[in-house]
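Q: no sequence on this one, just coordinates:
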């Protein structure tokens, strides 16, 4: 898990979110109200929900973000994290404490560095990369 996570506030602009993505070389950023995760914004959210609709770079992140956030707790094991990522087709999983406060983030690449079943991270990535509704059943 990465503990040094950059986030944006719901009222921050999508330009600020994009600049964080560029500087951190990531495709998504948690949206937090204080430290509580209230959404995720991805480069795809910005493209489809703002640029394609003619919105400006000053559009607030809350207008484009995904509000249904899938997250895990700090004590979630790598197997369960991989399963959550595969099931919900996400590449980054916010790690939140019992109050919903952001304490870190797990990326699909992080799973490849821990001692889990040899194909588990690869299986998760394979399922994440499939179009919705087309997941393989194992």
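A: In hand now; what should we look at? Computed from a predicted model, the values in this text were never measured in an experiment.
Q: From now on I want contacts and neighbour counts done on CA atoms only, so please keep to that.
A: Noted.
Q: All the strands of the protein, residue numbers only.
A: 28-33, 36-42, 92-96, 102-107 (DSSP state E).
Q: Quick check: which of the ones you listed is nearest to residue 3?
A: strand 102-107 (4.2 Å; Cα to Cα).
Q: and the angle for that closest one with strand 36-42?
A: The directions of strand 102-107 and strand 36-42 differ by 30 degrees, with axes from the mean of the first three to the mean of the last three Cα atoms, to 10 degrees as the criterion.
Q: residues in contact with strand 102-107?
A: 1-5, 32, 35-37, 74, 91-97 (Cα atoms under 8 Å, 6 or more residues apart in numbering).
Q: measure residue 46 to residue 54 for me?
A: 11 Å (Cα to Cα, to the nearest Å).
Q: err, residue 21, not the other one
A: The spacing between residue 21 and residue 54, counted by Cα to Cα, is 21 Å.
Q: higher neighbour count, these two?
A: Shown here are residue 21 and residue 54; by other Cα atoms under 10 Å, residue 21 has more neighbours (19 against 10).
Q: before we go on, here's another structure to hold up against the first:
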């Protein structure tokens, strides 16, 4: 299975200049634990960072920083690990395991954001594959 068939296509993004409070409100409104940070001035969505709810807790809440004056770019993870949308599920799992990450932005051949795959998406794809296998070999 290719990762583009298992990933979530609707990715919630935020420009790097936005405040941490704006990011937290967006996470709350969209029921997500991570945002892909993009360059607002770019023509296409290219991931330049990722911001998780854990990043906010560790960098802002625990340090008593001001979420209204702290920019997303200040606390995001700037080294974005991605996978190609044509990659297979096994490769995405290996990337996630190697880097110890639960969310993996998916990009096309030009580095443009096309989706995101989370551990839950991987579990779902694996369950679907196992169910198909079970049905193929079960007596009718």
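A: Yep, that arrived. The structure displayed is predicted, hence computed values, not measured ones.
Q: Start and end of stretch 112-124 of structure 2, how far apart?
A: Across stretch 112-124 of structure 2, the terminal residues are separated by 25 Å (Cα to Cα).
Q: give me the stretch of structure 1 that that stretch matches.
A: The aligned range for stretch 112-124 of structure 2 in structure 1 is 101-113, by TM-score structural alignment.
Q: what about that stretch, distance to the chain center?
A: On the basis of Cα atoms, centre = their mean, to the nearest Å, stretch 101-113 of structure 1 sits 9 Å off its chain's mean C-alpha point.
Q: Same question for stretch 79-86 of structure 1.
A: Put simply, stretch 79-86 of structure 1 sits 13 Å off its chain's centre (Cα atoms, centre = their mean).
Q: what about that stretch, how far off from structure 2?
A: Superposing on structure 2 and averaging over aligned pairs (mean Cα distance after the TM-score superposition for structure 1), stretch 79-86 of structure 1 comes out at 0.9 Å.
Q: And stretch 37-46 of structure 1, by the same measure?
A: Mean deviation for stretch 37-46 of structure 1: 0.6 Å (mean Cα distance after the TM-score superposition for structure 1).
Q: That stretch maps to which residues in structure 2?
A: The alignment of stretch 37-46 of structure 1 onto structure 2 (TM-score structural alignment) spans residues 47-56.
Q: before we move on, the earlier item: tabulate the strands of structure 1 (a markdown table), appending mean neighbour count and distance to residue 123 of structure 1.
A: Conversion of the strands of structure 1 to a markdown table gives the following (neighbours: other Cα atoms under 10 Å; distance: least, Cα to Cα, whole Å):
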| stretch | mean neighbour count | distance to residue 123 of structure 1 |
| --- | --- | --- |
| strand 28-33 | 23 | 21 |
| strand 36-42 | 23 | 22 |
| strand 92-96 | 23 | 15 |
| strand 102-107 | 21 | 14 |
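Q: a markdown table please, covering the ones you listed and showing distance to residue 126 of structure 1.
A: A markdown table is the format used below for the strands of structure 1 (distance: least, Cα to Cα, whole Å):
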| stretch | distance to residue 126 of structure 1 |
| --- | --- |
| strand 28-33 | 19 |
| strand 36-42 | 19 |
| strand 92-96 | 14 |
| strand 102-107 | 14 |
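Q: residue boundaries of the helices in structure 2?
A: For structure 2, the helices defined by DSSP state H occupy 20-30, 53-56, 72-75, 89-99, 119-137.
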